[in-house]
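Visitor: quick one, what's the 3D model for this:
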Amino acid sequence: MSLSSLSLLLLAGASPLAVGQEVPTVTAPETSAPVPVPGEQDRTPEDVQRSSAASDIVVTARRRAEQVQDVPIPISVVGVKELDSTGSFNVQRLQQLQPTLQFYSSNPRNSSVNIRGLGAPLGLTNDGIDQGVGVYIDQVYFSRVAVATLDFLDVQQVETLRGPQGTLYGKNTVAGAISITSKAPSFNFEGRAEVTAGNLAFKQAKASISGPLAEDVAVRLGISTTSRRGTIFNTATDNYINEQDNIGLRGALLWRASDSLSLTLSGDYNRQDPECCAQIYVRYGPTQRAANRQYPALTAALGYTVPSTNPFDRLTDVDAELNALNVLGGVSLRGELSLGSGTLTSVTAWRFWDWGPKNDRDFTGLPITTLSQNPTRQDQFTQEFRYAGEGNGFDYVVGVFGFYQKIHTTGQQQQGSAASRWLLNPSSALSNDPSVLDGLTAENDIRLKNFSGAIFGKFNWDVTDSITLSPGIRVNYDDKVGSYVSIVRDAQGVLVPYSGGTPRQAAQREAIQPQAFVDEAYRAWNLTYDLTASYKPSRDVLLYATYAHTFKSGGLNLNGVPVVNGVVQTELAQIDPEKVDHFELGVKSQFWDRKATLNVTGYWTIIKDYQAIVNNSSTSTLRGYLANAGEVRVRGVEADFSIRPTERFTAYINGAYTDHEYVEFVNAPCPPERSGGTAAPVGSPGGTPGVPGQLSPVVCDISGQWLPGISNWAFSYGAEYNAPAKVFGLDGEFYLAGDASSRSKFSSNASRSIYTDIGGYTLANFRLGYRTDDFNIFGWVRNAFDEEYFELLATTPGNTGLVAGNPADPRTYGLTISKSF
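Guide: Take a look at the predicted model:
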């Protein structure tokens, strides 16, 4: 299924939107605000109004105009008006509207976007592997999930495609794709401004303007800025942290060079610079480490008390400097040429990403790890050519895609004066000598050069008027070359060797292990193919079935590998690709004169050689590293229902049931309650979980357990009622709307732990306002019932039993005013 081609035109149907309304009612499945298709950029509101009477929602997903209900793929689309009215100004907010989308982030770099629970496991940030969910903006692939933490800027719509993608264009993805479409330059002069103010000193402003520069040239400019006071108070610095401080700029120039050729030049710059991102004390969960080396004994010995043991007091005393500087930008040129019976499209782009973090990785006010940062610079270049044509009873897309990425990370980790007591065994005299680890510093240099190239094609054959077969194929080549060098020095600048040396240096290696491997390479060809069969027995019913065999590219372990007896285990530096088999059955339907829409999808996904953090008993080490687990399975059922019985009322409910497990994962890292003790004999289950002083298994078999981050049940639902009214002589309407999302319990640790399950919760949001065709004012409240829940829970280094986490936003409220012209 093409990503760029999923541009939708709002033409009514079961859409909850009303043409001309500034703010939508609710988000329903597969509906959107108008987005121009090639050759239709100048459609007027009156054109849309007339089309609306036809009760059709038109897409160009298979390079021809067709109803969205005719497209045999599960798609969730949120238009600009839904984004604005629900406050979904980034992907994190968007997940509340789409139950099959999951987003987790402890900071922009340590972020993962999953669809149906697949993409990247929690805590698996590694420059050397690809994401399983592709993020695209205006047909340009973004290789870093960090883009998902930025504010949407002058966005027209966001489309979420579920299931494997890649046989139509772009980068191969195994779980799905998020395609973000910006507003196009207009040949009619137009503009919009919006301001929002709320509690926690929340301030947001957006503005855009567009119009012609000449008869065949149009321009569009947009700006967005967001700021908010932090949600956590740091008693060490006497200020609020985990704040928001974002600004974005975007410009686009459209030149209609001829009747058959149009060129769009786009550029953007986005910057976040908040004091962020601290994870704070949540609880103590005993491990199998000796009792005198666990959190209660260690803090007592150091005379330390956490500011609060209730995380929803939102207090911390982290003492290291915090920052989450995140800068993204780039330039792209898209050309579209009508050629023969189809369209030739070229997309050329350069993107950059600068990441300047500062973290407190001991999660306390103690000087244990005083410096932890991995500043990164990335440049990426992409080039894509596609030709979409059609003939008598068939249409097709063929293309080539090239991607080159260069990453350089220069990290630092430094230990403080409390590190010896915290990290070294108290039975050693060295643990009472702060100078052993105080000032110990690792200088990391991580480099990656990553090339990916592909040829692809998709063919749609109308066997009969009601039956269509759609085979697709992709041939992909990946070439990755990377290096990881970690040099460790003590406070006097003396190198710490890989092995041997003095007892003091051996103790220093317990805290930070030096290692290096240079110019490790991963190179491989892979083949992707899929087949979709669809059957349309009537105008308003579509049945479809899909099989896809695909892969997630292999890569390199650029977070380090085990070192055994001074030998770096470079054979563990490469990671094999994931091999994916995906099956899907679906039905799309409309009824009650198309006032109601019901779409249901069932799927079954099997992944072999799943990329995960593993332990390997053959190395006789407890250090986890990135490698391949055996097999995972995710299967489920999704249903999207929307109804619009009158122009005054709309409602929707979307739900997903997801069954997920590690089918085979015999060499997983153990959960904290089974970690930290003296190593048990290989193959032994170890001692009693959660009891200090017990033996700990080197690896754990977690076959049959949950995958992290996935709830068995998830729902989103909402409704709106509006009433016509005239205010100050202007025709408009008052409206009352609400939306909510619910999810059941999920695991927040790669190996499920008794300490890190996050309980189910429901978030409810409400808004009340008045709008006309070009003006809107509304008050809103989010997390209206002040639900206390965690976005993430994490075990902290050292097996001390300290569990840290991210308390989610409390209740927020505010007022939004917007004006269009």
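
Visitor: when you work out contacts or count neighbours from here on, use the C-alpha atoms and nothing else.
Guide: Fine.

Visitor: okay, which residue is most central for the protein?
Guide: What sits nearest the mean C-alpha location of the chain, by C-alpha atoms, centre = their mean, is Val113, with 2.3 Å.

Visitor: from the contact counts, what lies against the helix or strand that contains it?
Guide: Assigned by DSSP states H and E, Val113 falls within strand 111-115. Strand 111-115 sits against strand 101-105, strand 133-137, with contacts defined as 3 or more C-alpha pairs under 8 Å, 6 or more residues apart in numbering; DSSP states H and E.

Visitor: test my guess that the residue nearest to the centre of the chain contacts Leu94.
Guide: No - counting by C-alpha atoms under 8 Å, Val113 stays clear of Leu94, with 11.3 Å between them.

Visitor: so Arg50 is in which element?
Guide: Per DSSP H and E: helix 45-52 holds Arg50.

Visitor: quick one on the thing from earlier: residue contacts, the closest residue to the residue nearest to the centre of the chain other than its chain neighbours?
Guide: Distance criterion C-alpha to C-alpha, 6 or more residues apart in numbering; nearest residue to Val113, sequence neighbours excluded, is Phe103 at 4.6 Å. Applying C-alpha atoms under 8 Å, 6 or more residues apart in numbering to Phe103 gives the contacts 91-92, 95, 111-114.

Visitor: 6 Å - rerun?
Guide: Applying C-alpha atoms under 6 Å, 6 or more residues apart in numbering to Phe103 gives the contacts 92, 112-113.

Visitor: please apply the same query to Thr468.
Guide: Thr468 touches 461-462, 533-534, counting by C-alpha under 6 Å, 6+ apart.

Visitor: which one (most neighbours) among those residues?
Guide: Neighbour counts for these, by other C-alpha atoms under 10 Å, peak at Ser534, which reaches 23 neighbours.

Visitor: next up, for comparison:
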Amino acid sequence: MTRQALIWLATSAVGALTLAASPATAQTSGERGVSVEEIIVTAGRRESRLQDTPTAISAVTEEALDRSRIVDLGTLSSSIPSFSMTEGSGLAKELSIRGVTSVRIVDATAEPSVGVFVDEVYISRMGSAFTDFFDLERVEVIRGPQGVLLGKNVVGGAISVITAKPKFEPSGKATVSLGNYDAVMTGGYVTGPLTDNLAARVAFQTRNRSGYGENIALRSDIDDLKSHQVRAELLYKAPSTDFQALLTVDYGANETHGSAARHMTDDPFTAGTGTLAAYRIANNIGPRDGTSPQAEYVRTVGRGASLRLDWGVFEGAKLTAISGWRSSKGTVGYNQLGIGSPPGLVDTYYSYTERPETWSQEVRLVSDNPESPLDWIVGVFHQGDDVTRFDSNVATTNTAIAALDGTFLYSNKADLKTSAVFGQVGYKITDELKVTGGLRYTKDDKSGHRTAACLEDRGKGLPDGVCVAALALAGGQSFSLDYSEEWDAVTPQGIVEYRPNEQIMVYGSVAKGFKGGGWDHIPATLAGARISYDPEKATNYELGVKSDLFDRRLRLNVAIFKMDYTDLQVQQLVVECLCTVTSNAGTAKIKGIEFETTLAVTEGLTLWASGSWLDAKYDRFVDSAGNNFSGNQLQRSPKYKYDIGAEYEFGLGSWEEAFSLRANYTKQDKIYWSPNNTISQKAYGLLNASLRVQPPEAAWSLTFWGKNLTDELYSVASQTFFGDLMNYYGPPKTYGVDLSYAF
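Guide: From the prediction side, this is the model:
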């Protein structure tokens, strides 16, 4: 779908809204019995209809998560407009919304541009602290800067994960799934009352499968998975006051023998054929197979707890206090090139451990009088993170590049604090017109201690003054230092809403977001270790239309936006040291259009489509080495993306409405992996489908499913290395069957 097609579809639809909403075309729901599902969201920190919320939100319900087998951030991103994710390892999830990309969260001081929240608790280290989706009520993807209400200030957008809550009506569900690659998944929940005022819910999920590839050197699986998660919740509702408390505790762990094979292909922008690409071709090594001489692994363990208190402290206002704690550990070990030397130019084994612990507290007072033309929110937020990271890199054999020999150790212990006060006021001028203004003051305080040491520097037998792959140090040399910096920002937001009738809401907004600064991971020298990079900021201008037409049989939401993005934190790989350097990229201009539409054709047939077009370019970007990337496309930002799908319910014989067939196809345009706009992943599409069988009044259901049915081979990360491209691939074709029983 081209830019012109997306714009034509969106603008034509908007132009037809008034006619479609006229009384002559409307019928009551009772007369027709067919309508698009109503969705309640909490992005505005109070419950509201999705169609009444004046911001661009994609809300994925429990049913849609289940039918589309959305189990993590990667499977979520494929069908959401302007949202993409790339992943080079289990601890390097790079989220992008509207071209605003979270570069690898590697250094202990780094933070993402796109925030992830679970039950309104901010997850600061996504790789080690975030596990699979399971037993959820919905997921909200909120696009654009969120600088006022969402707890932590985020510059690019937010993923808000809402877990299912305890109920006072007893119920439960159990699911067992079998699939190819020896996949076995189990999951379920049970909920119900413990007393008249206390309810509980316990949920779990396990996922296990063999590898998508094989380490042919060690004859072992790679890109396999073993994971398990459990969550327990207690809900207390006071019998005589407007007070309730929700306590949640969770635990999760996963393990894989290397998250993806590093498949070397030839870099078309470097003369000749790369050494490793030539070796793989000559030995007929498959794209998902690895050749590491050492065993590789990714392991994460996370545990957390939160306590939410809601109290109608006085008439017309509700006080909410959310306390959160999370502690996790992630460990990774891998051969940097995935192959020994020779034929590799270097043979180094890299390992690291990350231990973040987070405490957060938010307190807010929210007006609760729907009859009043005035609504308001005031609150405070504080979060503290203690992040400890330890890295080591060992050259296991002599290499062809003397500068990449030796052994180094690096440690970093960071103390990160962020505090904020915020408020928002909205006023209904008339029944049709409302204005809202909000403001947030954020202060970040980051400090810590780091140490780097070169234990030895063989340099093919002779010291060369550069320790393996990162440090410009000779054997026995080291440096150590303390660092600290403070940043602050004021981020306002303004919204105007206009509702010409019950079916249509038009809004315009201006919002700013902020992301704190930090330091480069494993700086090459002591001087480099002292240099911090600046915060990044974004200002978003947005015009949107939300509509439920033809008596809620057609839902059409459209947003047009323009974003001014300053001091982008851009990471680049420096081949000479196999290290990453972060630069502030001056400014970028991003503009685009998004749409989502759902059509309830009949009681049994539903169609949907969504899409986005982005024009995301660096307006001014000269990096620290003097390279000029001004005018280039932002990395990891496809110009277009769309998703189309359908669900058809039908019956056979006495099994009325017992069958449900669902299919969708997603496609995204080419993305560049770096600011120089050379290496890229070409456009690709994914086809998914499922068939569910559930007889009338039956407690069981059977679902046959398949994902990436055309077995598309596509990269989720890529980087250059001396004439080669190091590629990490997404999942291949998978299929299976789920058996569920509800009670």
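
Visitor: so which of the helices and strands packed on strand 111-115 of structure 1 gets nearest Pro503 of structure 1?
Guide: Among those, strand 101-105 comes nearest to Pro503 of structure 1, with 39.0 Å by C-alpha to C-alpha.

Visitor: in structure 2, which residues correspond to the closest one?
Guide: The counterpart of strand 101-105 of structure 1 in structure 2, counting by TM-score structural alignment, spans residues 83-87.

Visitor: tell me the residue in structure 1 aligned with Thr598 of structure 2.
Guide: Per TM-score structural alignment, Thr598 of structure 2 is aligned with Ser642.

Visitor: you'd agree Gln157 of structure 1 is up against Thr181?
Guide: Yes - using C-alpha atoms under 6 Å, Gln157 of structure 1 makes contact with Thr181 at a distance of 5.4 Å.

Visitor: returning to what we had before: other residues contacting the helix or strand following the helix holding Arg50 of structure 1?
Guide: Using DSSP H and E, the helix or strand that follows helix 45-52 of structure 1 in sequence is strand 58-59. Residues external to strand 58-59 of structure 1 that are found in contact with it (C-alpha under 6 Å, 6+ apart): 8-9, 65-68.

Visitor: out of those residues, which sit inside strands?
Guide: Among the contacts of strand 58-59 of structure 1, the subset assigned to strands under DSSP state E consists of 8-9, 66-67.

Visitor: what's the mean distance for the strand holding Val113 of structure 1 versus structure 2?
Guide: Here the mean offset of strand 111-115 of structure 1 against structure 2 after fitting is 1.4 Å, by mean C-alpha distance after the TM-score superposition for structure 1.

Visitor: other residues contacting that strand?
Guide: Looking at what lies outside strand 111-115 of structure 1 - C-alpha under 6 Å, 6+ apart - the contacts are 100-105, 120, 175.

Visitor: chain center to that strand: distance?
Guide: In terms of C-alpha atoms, centre = their mean, to the nearest Å, the centre of strand 111-115 of structure 1 is found 3 Å from the chain centre.

Visitor: ok so Phe269 of structure 2 is a strand residue?
Guide: No - going by DSSP: H, G, I helix; E, B strand; the rest coil, the assignment for Phe269 of structure 2 is coil, not a strand.

Visitor: and for it, the neighbour number?
Guide: The number of residues packed near Phe269 of structure 2 is 12, by other C-alpha under 10 Å.

Visitor: matching residues in structure 2 for stretch 192-212 of structure 1?
Guide: Mapped onto structure 2 using TM-score structural alignment, stretch 192-212 of structure 1 covers residues 173-193.

Visitor: residue boundaries of the helices in structure 1?
Guide: 45-52, 80-86, 91-94, 295-301, 419-423, 503-511 (DSSP state H).

Visitor: can you redo those as a markdown table, where the extra columns are mean neighbour count and distance to Lys406 of structure 1?
Guide: As requested, these are exported to a markdown table (neighbours: other C-alpha atoms under 10 Å; distance: least, C-alpha to C-alpha, whole Å):
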| stretch | mean neighbour count | distance to Lys406 of structure 1 |
| --- | --- | --- |
| helix 45-52 | 14 | 44 |
| helix 80-86 | 23 | 33 |
| helix 91-94 | 18 | 25 |
| helix 295-301 | 16 | 41 |
| helix 419-423 | 24 | 35 |
| helix 503-511 | 17 | 30 |
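
Visitor: what is the nearest of the ones in strands among the contacts of strand 58-59 of structure 1 to Thr800 of structure 1?
Guide: Closest approach to Thr800 of structure 1 among those (C-alpha to C-alpha): Leu8, at 52.5 Å.
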